[in-house]
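# sequence plus the predicted model coming up.
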Amino acid sequence: MGAWSEEPFGNDTAADWGWELDDAESWEFVTEVLRGFLAASDADEDTEAIVVAAAETVAHGLGSPTQDDSYTESVTAFVERVGAPPAETVTLARDALRVVRDDGSASAELWAEADDLDAWRDALGRINAALSR
């Protein structure tokens, strides 16, 4: 995962996934990512990056984005097409974000090694707050 910031779409994996939203026709695309992650026994940092991007996409759908820039243009267009997310997707996003934020996650370990764990956790905290409004 090539990361340039702790923002949800601040890495290659999440940015690439964001472009896939151009072809998505419903929230089921996002819901499947979140459901699949929560059903898995373990995940790598790339999967977790996609989960964070999916959670940010849900925040956009709720009208509370934490990142709004050129990297989220596909997210904005997706939300304009499909509207607000279903309640189940919001719940899944909060649950998945909680798992990614845990000390034992692959992403937490990478951010700790880079001495940016606090900044990354702050970014996830902002997403979580947006999902809880």
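Perfect, thanks for sending it. Numbers count the residues shown, from 1 in each chain.
# for the rest of this, base every contact and every neighbour count on C-alpha atoms.
OK.
# so who does the nearest residue to Glu25 once chain neighbours are set aside touch?
Closest residue to Glu25 apart from its sequence neighbours, by C-alpha to C-alpha, 6 or more residues apart in numbering: Val82 at 7.0 Å. For Val82, the contacting residues are 25-27, by C-alpha atoms under 8 Å, 6 or more residues apart in numbering.
# cool, Glu20 as well?
With contact set as C-alpha under 8 Å, 6+ apart, Glu20 has no partners.
# also Arg121?
Listed by C-alpha under 8 Å, 6+ apart, the contact set of Arg121 reads Arg101.
# just the buried residues of stretch 8-19, please?
Buried residues in stretch 8-19, defined by neighbour count with 16 or more other C-alpha atoms under 10 Å: 8-15, 17-19.
# what about versus this one:
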Amino acid sequence: MGTWDIGPFDNDTAADFTDDLDEAAPDEREAMIRGVLKRAAGPADVLGVSDGERAVGAAALVVAQHPGGDPVCSTYGYGPSQPLPELSADLRMLAVAALDHVVSHRSELAELWAEAANWSMWRQNISGLRNALNPPVPPQEEALFEV
């Protein structure tokens, strides 16, 4: 993997994806993000490493525009430098599906990370992105009313 850290843009593929976004016309950027997420969320039996890396970066861009989401940044300065248009709300669930595929047993990226020493940190980052888009419902301590 051309990967130097666990962040969404800390690999060659995702960094190149952000370069492509910066070079695209502003009205083409959402379609590019949508295409990456659709490919990763799609019905493919195996999700390749490059598609997985791009999907994590695309999901991070969706999270950045979600209320309470973290801004896109990288310790190493990677990520889009041009502003993105406001992304459609329907990208949230598409990003969740893509992230679910990224960490599944059908993901070559997850397989590579499982062999890395910092696998659990990478997995926590992916879970953080997913939870920002689709937070888990907290369990109820007691019934709100009796039947």
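Yes, it's here. All figures in this text were calculated on a predicted structure; none of them were measured in a lab.
# pipe the contacts of Val82 of the first structure into a markdown table and attach secondary structure per row.
Formatted as a markdown table, the contacts of Val82 of the first structure follow (DSSP: H, G, I helix; E, B strand; the rest coil):
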| residue | secondary structure |
| --- | --- |
| Glu25 | coil |
| Ser26 | coil |
| Trp27 | coil |
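# neighbour-wise, which one of those residues leads?
Neighbour counts for these, by other C-alpha atoms under 10 Å, peak at Trp27, which reaches 20 neighbours.
# now check the second structure for the residue matching that one.
Counting by TM-score structural alignment, Trp27 of the first structure corresponds to Glu30 in the second structure.
# how about the contacts made by the nearest residue to that match once chain neighbours are set aside?
Computed as C-alpha to C-alpha, 6+ apart, the closest residue to Glu30 of the second structure that is not its neighbour in sequence is Leu87, at 6.3 Å. Residues near Leu87 of the second structure by C-alpha under 8 Å, 6+ apart: 30, 62, 65.
# do Arg35 of the first structure as well
Leu92.
# helix or strand for it, which one?
Here Arg35 of the first structure, judged by DSSP states H and E, is contained in helix 28-39.
# would you mark the buried spots in that helix?
Result for helix 28-39 of the first structure [16+ other C-alpha under 10 Å]: buried residues 30-31, 33-35, 37-38.
# which residue lines up with Ile127 of the first structure in the second structure?
Ile127 of the first structure maps onto Leu129 in the second structure, by TM-score structural alignment.
# to clarify, my last question referred to Leu110 of the first structure.
Under the alignment (TM-score structural alignment), Leu110 of the first structure pairs with Leu112 in the second structure.
# just after the helix or strand where its match lies, pick out the following helix or strand.
Per DSSP H and E, Leu112 of the second structure falls inside helix 108-114. Per DSSP H and E, helix 108-114 of the second structure leads on to helix 119-133 as the next helix or strand towards the C-terminus.
# mean per-residue distance, stretch 48-61 of the first structure versus the second structure.
Average distance, stretch 48-61 of the first structure versus aligned residues of the second structure after superposition (mean C-alpha distance after the TM-score superposition for the first structure): 0.7 Å.
# in the second structure, what range does that stretch match?
Under TM-score structural alignment, the counterpart of stretch 48-61 of the first structure in the second structure spans residues 52-65.
# related to what we said a few turns ago, biggest separation within the buried residues of helix 28-39 of the first structure, which pair?
The widest separation within those, taken as C-alpha to C-alpha, falls between Val30 and Leu38 and amounts to 12.7 Å.
# re the thing from before, from what I see, the match of Ile127 of the first structure and Ala60 are in contact.
Yes. Leu129 of the second structure is within contact range of Ala60, at 6.5 Å (criterion: C-alpha atoms under 8 Å).
# after the longest helix along the second structure comes which helix or strand?
Ranked by number of residues, the top helix in the second structure under DSSP state H is helix 49-65. Remark: after helix 49-65 of the second structure, the chain's next helix or strand is helix 91-102, criterion DSSP H and E.
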